Each structure stands twice: as C-alpha cells, then as structure tokens.
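> Take this sequence and fold it.
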Amino acid sequence: MWTPETYSFKCIIDHQVIFCYFLYLHQIEFGVDVTKKELVLADVIDNDSWRLWPSGDKSQQKDKQTYRDLKEITPEAMQMVKRNFEWVADRVELLLTSVSQGRVVVLMGSISDLVHCEKIKKSCANYGIPCELRVTSAHKGPDETLRIKSEYEGDGIPTVFVAVAGRSNGLGPVLSGNTAYPVINCPPLTADWGAQDIWSSLRMPSGLGCSTVLSPEAAAQFAAQIFGLNNHLIWSKLRSCTLNTWISLKQADVKLRECSM
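Predicted coordinates for the structure are as follows:
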C-alpha cells in the first residue's frame, strides 16, 4: 500500500535534500494492483541496493562495494565495513526526522467554532504538523489577542496562524497586521449569514496579506504547503496525497467507462 512513509524516500532522493552525494541511484519500480486497488512497490530499498559516494568521490564509497573490493578478509577490513554501514545507518535515520519544525496555531473567535477548528487540527495531524487551538476575540479583547500571538513569536519555530471567525472577521486582519508570520482566514459558514460574512475575510485593508480558505481541510493543506517548502517529510506527504487523488480519479474514470460500455 502506498503511504507517505514509503514515498518520502524517493522524494528525498529527487530533491537531494539529504543524500545529495548519490552518484548512482537505485531505480524504484511500481505498479497498480487492480484487484486490491493499491499501488505496489516492486523493488526493495535498503542499504544493499544503492551506491553511496560522499561528495561524488568514489574512493569514499560507503556501500557494500567496499566489501566486494576487499582483497583479503581481515578483522581490520571487517571493522572498516562495519564503520561504513554504521555511517549509512546514521544517515538513514535522518529520513525519519526533519531539521525544520513547524506548527499551526488556530485562533477561534468563539468556542462555538470548536468543531470547525477540530477539523483543521485533524487534517494537520495527517501531515505530521503540530496544531494548537486557542480562543480569543479581536473585537472583544484585542490586547489579549496580540498577547497570545506574541507567545508564538521569537522561539524560532515556524508558525502559521489560522483565524477562525464568523460574522465580522477582525481576527485575521488584526493578526496579519501585527505579525510577519502567514495568516490564513478560515471562517465557519452558517446557513443564515454565511455568504455575507465571507466578505469580511475577503475584503482586507491595504497592507494585509492574509489569505482566505473556506474548507478547514484545505486550510490545513495550505499550511502544509508552506511548511513543505523546507520540510521534506511534509513535502512527501503532500506528494503522496496528490498521487492518491490522481489514482482515485483514474479509478473513477475506468469505472465510468466500464458502466458506459
């Protein structure tokens, strides 16, 4: 089954984020199991199936070729092979972590918006992004809103603010006008005034750069795309989601054609 974890390895190779010293890349072959409707990898990716030449220097190779090239099997030679594979194992661990961390902070104008905000948090979790929920009103307590905002500035952690406020949205513009971090408006829609309330999120004063995304899941995806510029794990999960969407569309197209015949 295709998962973000299996896809992340190829993404890292493609972007040369960590293994930028690969001179030879093992090819990945895959296909679609039409019975189970799954994407299946048809190859093995491990320390035995690649060539590692740090800085492109073949004399520094760390892969199994060092063992193949041994003229004599001695304890010293085996220690060298062991050190090489320990070096490789340390680098492989980097595939599971990211130097660039980030977080999404969702500020809601009222606790009544909690269900809407929980959807954003759940979607952030799918991308591996920590998400915090806070309650504050830019209209009723602007000083407290700016104080909460300041909690997430200055600690070096990249942050995206999501403002959830219906009716007259002052939360997003106030945040955007007082921080250099990205701000996403994600107003909850209501049956009575939803269409009219959206304009308070769309019509921003000059000098403000906050965007507006109506779907809570799409707001989380937008934040993930921002973090994905510098975080290879999030980037990989975004790519796998794109691939899964493409597969779903392809399956729907095939099914429709079969029904039409």
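> When you work out contacts or count neighbours from here on, use the C-alpha atoms and nothing else.
OK.
> show me the contacts for Glu76.
Shown in contact with Glu76 (Cα atoms under 8 Å, 6 or more residues apart in numbering): no residues.
> Pull the number of nearby residues for Glu93.
9 (other Cα atoms under 10 Å).
> List the buried residues of the helix or strand containing it.
Using DSSP states H and E, Glu93 sits in helix 75-93. Within helix 75-93, the residues that count as buried by 16 or more other Cα atoms under 10 Å are 81, 84-85, 92.
> and that helix, how far from the chain's centre?
31 Å (Cα atoms, centre = their mean, to the nearest Å).
> The most centrally placed residue in the chain in helix, strand or coil?
The centre of the chain sits closest to Ile234, judged by Cα atoms, centre = their mean, with a distance of 1.9 Å. Here Ile234 is recorded as helix under DSSP: H, G, I helix; E, B strand; the rest coil.
> Ile184 now?
Relying on three-state DSSP, one would call Ile184 strand.
> So which residues of the chain form strands?
Ranges of strands in the chain, per DSSP state E, are 30-33, 38-41, 103-108, 131-135, 159-164, 183-185, 211-212.
> I'd assumed Val32 was in contact with Glu38.
Yes. Assessed by Cα atoms under 8 Å, Glu38 is found in contact with Val32 at 5.7 Å.
> ok, Thr145 - how many residues close by?
21.
> One more: Gln221?
The burial count for Gln221: 19, using other Cα under 10 Å.
> what sits against it?
Here Gln221 is in contact with 123-124 (Cα under 8 Å, 6+ apart).
> give me that answer again for 7 Å
Under the criterion of Cα atoms under 7 Å, 6 or more residues apart in numbering, the contact list for Gln221 is empty.
> just to revisit the earlier point, would you mind telling me which of the strands of the chain is nearest Arg68?
strand 38-41 (27.5 Å; Cα to Cα).
> Who are the packing partners of that closest one?
Using 3 or more Cα pairs under 7 Å, 6 or more residues apart in numbering; DSSP states H and E as the contact test, the elements touching strand 38-41 are strand 30-33.
> here's the other one to compare against:
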Amino acid sequence: MAKVGIVMGSDSDMPVMKKAADMLEKFGIEYEMKIISAHREPDVFFEYAKTAEEKDFKVIIAGAGMAAHLPGMCAAIFPMPVIGIPMHTTSLGGRDSLYSIVQMPSGIPVATVAINGGANAGILAAKILATSDPALLQKLKDYKEELKDQVVAKDARLQEVGYKEY
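Here you go, the predicted structure:
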C-alpha cells in the first residue's frame, strides 16, 4: 500500500502528529515518521524531501509551528500532495503557523488543516489515497458511519438522562 511521510520540526509537535499516525493506522496505511528541522538541519531536510518520491510516498503530512516553513518547503520539492498542520504556539496561538502554511505562493499549494488538526490530516491523507484504492474508500465510508453512530449514541444518552446528568 502507498506510504505517507509524517514529518515534524520538533518533538514538541508529537502529541498532534501522533493523531495523524493514529488515523493512518486505523485505515491500515503504512507511514514513516521523522523529526527534521528545516532550519537547523537544511541538508537533512532537503535529502528527506528529495527522496520521498523514491520511497513511494504518495502524501506528506508536515507539522510546524511559528515560522512553519516545513510544509511549504516539502511542497516546493515533493511533487505530490502535502498536508500542513499548523501547531498551536504560545505567542500567537497558532495563527502565525496557520498563516505561514496556508499563504503559499501560486504554484506551490499546501493543503492545510486546522491548528493542531492532526486527526484531520490523517483522514485527508487517507481520502487522497482512496481515490485509487476501493478498499480504503470503503474503510473511510465505514468510519463516517462510526462517527454518525457516536452522535446518535450521545443524543440517546442525553434524552435518557437529561442535560443536568449528562
């Protein structure tokens, strides 16, 4: 099955990036996870991005905070889809990360999820891969039903116990 690269600039991003990996595992998608700083080790980063296609990556999920250049630089080098996850930051609440990732120049798009949106990044990667994988598409449809069932169960509990006991 196609692989996804998951890359983050710091281990402090791990709690968010883990959610992307968890979703990929749920759908049975193989991935590789790395910590690479685009600013502190640019040679390592360039090697990663240049060889991602050779490693059979079909999508890269890149998380970054503050200056958040990792997703955009991946998109500048890697010819297939890149999904950026802006990290929440203490200084500007993640808006700095969001703007840095989403405001890419024409010709270098990065699909961007919400601040700390690790799970959605994993789901979006799965949806991209599902365009050519009917079994994966079925897993995504089943997951959507699971989400619906969760809401129905929560409402049933609310109706049973009332909001004060919920």
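> Could you tell me the TM-score of the two chains?
The TM-score (TM-score structural alignment, normalised by the length of structure 2) is 0.84; 159 aligned residues with a Cα RMSD of 2.0 Å.
> okay if I get the buried residues of helix 75-93 of structure 1 as TSV plus distance to Gly170 of structure 1?
Below are the buried residues of helix 75-93 of structure 1 laid out as TSV (distance: Cα to Cα, whole Å):
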residue	distance to Gly170 of structure 1
Val81	62
Asn84	58
Phe85	56
Val92	46
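> quick one on the thing from earlier: residues in structure 2 matched by the helix holding Glu93 of structure 1, start to end?
Aligned by TM-score structural alignment, helix 75-93 of structure 1 falls on no residue of structure 2.
> Which positions in stretch 196-205 of structure 1 come out as buried?
Buried, per 16+ other Cα under 10 Å, within stretch 196-205 of structure 1: 197-198, 200-201, 204.
> Can you find the partner of Ala252 of structure 1 in structure 2?
In structure 2, Ala252 of structure 1 lands on Lys154 (TM-score structural alignment).
> no wait, Phe161 of structure 1
Under TM-score structural alignment, Phe161 of structure 1 pairs with Ile60 in structure 2.
> burial of its match, as a residue count?
Neighbour tally, Ile60 of structure 2, other Cα under 10 Å: 28.
> Equivalent analysis for Leu124 of structure 2, please.
Neighbours of Leu124 of structure 2 (other Cα under 10 Å): 21.
> can you map out the helices along structure 2?
Assigned by DSSP state H, structure 2 shows helices spanning 14-26, 42-51, 70-77, 95-102, 118-130, 134-161.
> Of these, flag the one that's most buried.
helix 70-77 (a mean of 24; mean count of other Cα atoms under 10 Å).
> So what touches that helix?
38, 49-50, 62-64, 82, 84, 101, 104, 108-110.
> Over in structure 1, find the residue span it aligns onto.
Counting by TM-score structural alignment, helix 70-77 of structure 2 falls onto residues 171-178 of structure 1.
> before we move on, what about stretch 132-141 of structure 2?
Using TM-score structural alignment, stretch 132-141 of structure 2 pairs with 230-239 in structure 1.
> chain center to the matching stretch, what's the gap?
Counting by Cα atoms, centre = their mean, stretch 230-239 of structure 1 comes out at 4 Å from the chain centroid.
> returning to that earlier point: just give the closest residue to the residue nearest to the centre of structure 1, not the sequence neighbours.
Gly228 (5.1 Å; Cα to Cα, 6 or more residues apart in numbering).
> surely the one you found meets Arg239?
No. Gly228 of structure 1 lies out of contact with Arg239 (Cα atoms under 7 Å); the separation is 9.9 Å.
> re earlier: could you export the buried residues of stretch 196-205 of structure 1 as TSV, including distance to Ser123 of structure 1?
Conversion of these to TSV gives the following (distance: Cα to Cα, whole Å):
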residue	distance to Ser123 of structure 1
Asp197	24
Ile198	22
Ser200	25
Ser201	22
Met204	26
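> Of those, which is the nearest to Val106 of structure 1?
Using Cα to Cα, the buried residues of stretch 196-205 of structure 1 come closest to Val106 of structure 1 at Ser201, 15.5 Å.
> Residue in structure 2 paired with the closest one?
Aligned by TM-score structural alignment, Ser201 of structure 1 pairs with Ile101 of structure 2.
> residues touching its match, list them.
68, 71-72, 84, 86, 112.
> which of those does structure 1 keep?
On the basis of both residues aligned by TM-score structural alignment, their matches' Cα atoms under 7 Å, what survives of the contacts of Ile101 of structure 2 in structure 1 is 68, 84, 112.
> Any idea how many residues pack against the first one?
Using other Cα under 10 Å, Ala68 of structure 2 has 27 neighbouring residues.
> Kindly report the same for the second one.
Neighbour count of Gly84 of structure 2, defined by other Cα under 10 Å: 35.
> what do you get for the last one?
Each residue near Thr112 of structure 2 was counted by other Cα under 10 Å, and the total is 24.
> Nice, that's everything, thank you.
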